[in-house]
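K.L.:
Below are the sequence and a predicted model for it; my questions follow.
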Amino acid sequence: MLHHQVRSVFLNGFLHMLTVLDGIALVDMDAKTWRTIPVPTDNFFDGCIHQAQGRLCFLNVDDADFFKLSIWFLEDHGTNEWTLKHSVRTPLLFGRKKLRFEFDYTVITIHPECNLIYFVYGWDKTLMAYEMDRKEVRVIRNLGHDCSVTYFPYVPLFLEALEDEQ
């Protein structure tokens, strides 16, 4: 059964989907090869998957601290080896406020090449970025309280580049 946050990631020829009990399900594009890989912690009910720097990322609330966001990178699909990339407590992100993942703030995406996490927070749906290396938070823009709940990260379209190669 798929997780209620049905976000999928296409990476290395497989579609990755977070499940309720089995971690992450992978299926190839011909739907002939299926398998699951475990997530690095027991708490994947409060988690989501993304893709960054050519790797699968798993973000979740820390098992021992509900106000701590952990960012994991899958190092090897063969051994299912995960590395904890970063963790941050919500008081650092939101100025002393202890906020809950997916209730008070939502992770939109991780930058594909940099150590940036984009998220939306608050009634005015403030779009923010957290730079993991510098441990700095920046407000990008207030999207407004009537902004849609579903957010799609920007994905560039390289039509012109493809036309130039023909």
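P.N.:
Received it, and whenever you're ready, just let me know what you need.
K.L.:
C-alpha from now on. contacts and neighbour counts both.
P.N.:
OK.
K.L.:
list the contacts for the most centrally placed residue in the chain?
P.N.:
Centroid-nearest residue in the chain, with CA atoms, centre = their mean: residue 50, separated by 3.8 Å. Residue 50 makes contacts with 8, 9, 56, 57, 58, 59, 109, 110, as judged by CA atoms under 8 Å, 6 or more residues apart in numbering.
K.L.:
now, which of the residues you listed lie within strands?
P.N.:
When those are checked against strands (DSSP state E), the matches are 8, 9, 56, 57, 58, 59, 109, 110.
K.L.:
For burial, what's the neighbour tally of the second one?
P.N.:
If I follow you right, that is residue 9. 16 (other CA atoms under 10 Å).
K.L.:
and residue 93, helix, strand or coil?
P.N.:
Following DSSP: H, G, I helix; E, B strand; the rest coil, residue 93 is assigned to helix.
K.L.:
I'd guessed it sits against residue 137; true?
P.N.:
Yes. Here residue 93 reaches residue 137: they are 6.2 Å apart, a contact under CA atoms under 8 Å.
K.L.:
For the two, list the residues in contact with both.
P.N.:
residue 130.
K.L.:
So residue 15 belongs to a strand, correct?
P.N.:
Yes. Counting by three-state DSSP, one finds residue 15 located in a strand.
K.L.:
try it against this one:
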Amino acid sequence: MKKKHVHEQQAILPHGHDCTEQDHSPPTGNQGRDGKAPPFPSTEEESEQQPGVDLPEGAIVEILSRVPYRSLCRFKCVSKPWLALCSDPNVRKRSPQTLSGFFFKDHGRFNFRNLSGKGPPLVDPSLRFWRGIYDCFSVEQCCSSLLLCKCLKSHHWEDECDYVVCNPMTGQWTVLPPIGWLDEEDGAMVYFEPIRDIFLGFDAAVPSRFVVFVPLTNCFCEFTEMAIYSSETGRWTKVQSEWGYKTILVGNSECVFLNGTMHLATHYALVVTVDTEGKVWREIEMPEHSPDTNQLASIGKSQGRLYAWQIEDDHDCQLYVWVLEDCGGGKWTLKYTVNVPELFGRQPGQDDMSYKVFAIHPDCDLIFLTDEEEMAVSYDMENQKVNATCTFSQEFEDVLPYVPCFAEWASDAH
């Protein structure tokens, strides 16, 4: 058990910390001649002082593909040959990615804020690549690098809609077909609607495919079957749920796709899981010693493990963070505790703010919190450092963490 109580306040985001700051320049499409990477770039001064380096093109691409995207953006400023080399899609789509910013709603408009808080948005939140096809859209979920959107061809929300999965960085998108299957008795197509909950699963380690899960719920939000869509087959399959009949899911905001398995929070202190083929079903109990049994804990993923957290509002507003150390045995370990008002520079028990954790960093023990009125902060739990990330109005809501991905899908995507 590891508890943290002392915090160091900082006024700006830390420099040199890969988990909290990234410098993103808009990606360009410049390439070398014939679309190939140009020769290893060098300045005239360097060529006079040092012997030339003649590396095979494949070796150069392989080296730079292991360089973080932030560094590639900086290398573009060295010279035109460096700009062309670091803009090569073969390099960019393989470079390591991490949390780069947040999508959010601002006065009803979909927007994006860079993690660094600097520069123009890394992503165009208007998703203009489908302009002229859809008049309006709402984002149902963001899973790492992909968005699941509900799109309409007019501004009348009562009209039929499409569910669309898109990569905002590459502009590729796929329209999900209606949920349907052949009736076992007469062979006719049977369609399911309306969709109440829909969950997107995507792993950047396998960027060529994604999956979508839809519980086939009744009017009481109960279900016994699950529909699973695979981008590889382009079809839905219906499988029998092996969870308890009274499983009632929290909704789109409480889902985690981890190690090829979808994790969903329920209203009964359980996390239920299912794999992409609908063959392995599990139930994981939430941490036993939760301080507030009447309040649901939230879930997220970081460093390849499942995390859960809860803020106790009744007393001194403590944040509790657990990690699932043993996935097979369902063993949770309390990793951190922290007094939330202190992170915002306030005295415990002397304010009436409503605090919320809206994200956890996928690569380090860094969480993001808001008081839902004035400001947001990031807290490095391991090093006990607080950073004010931004100030905003009460309209700053529905925050979705985003990790860019430049890899392309199959050719049938738009």
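P.N.:
Structure received. No experiment lies behind these values; they were computed from the predicted model shown.
K.L.:
Translate residue 329 of the second structure into the numbering of the first structure.
P.N.:
By TM-score structural alignment, residue 329 of the second structure lines up with residue 79 in the first structure.
K.L.:
go on, residue 276 of the second structure?
P.N.:
Residue 276 of the second structure maps onto residue 29 in the first structure, by TM-score structural alignment.
K.L.:
Map residue 389 of the second structure across to the first structure for me.
P.N.:
By TM-score structural alignment, residue 389 of the second structure lines up with residue 140.
K.L.:
Under a three-state scheme, what state does that match occupy?
P.N.:
strand.
K.L.:
Enumerate every residue touching it.
P.N.:
Neighbours of residue 140 of the first structure in contact, by CA under 8 Å, 6+ apart: 126, 127, 128, 129.
K.L.:
secondary structure class for the residue nearest to the centre of the first structure?
P.N.:
Of the three states, residue 50 of the first structure takes strand under three-state DSSP.
K.L.:
Redo the ones in strands among the contacts of residue 50 of the first structure as JSON lines? Include distance to residue 65 of the first structure.
P.N.:
As requested, those are exported to JSON lines (distance: CA to CA, whole Å):
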{"residue": "8", "distance to residue 65 of the first structure": "26"}
{"residue": "9", "distance to residue 65 of the first structure": "27"}
{"residue": "56", "distance to residue 65 of the first structure": "23"}
{"residue": "57", "distance to residue 65 of the first structure": "20"}
{"residue": "58", "distance to residue 65 of the first structure": "17"}
{"residue": "59", "distance to residue 65 of the first structure": "14"}
{"residue": "109", "distance to residue 65 of the first structure": "22"}
{"residue": "110", "distance to residue 65 of the first structure": "22"}
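K.L.:
quick one: which of the residues you listed is nearest to residue 151 of the first structure?
P.N.:
residue 109 (9.1 Å; CA to CA).
K.L.:
Burial check on the match of residue 329 of the second structure, number of neighbours?
P.N.:
Residue 79 of the first structure has 9 nearby residues by other CA under 10 Å.
K.L.:
before we move on, what about the one 10 residues further on?
P.N.:
Counted with other CA under 10 Å, the burial measure for residue 89 of the first structure works out to 19 neighbours.
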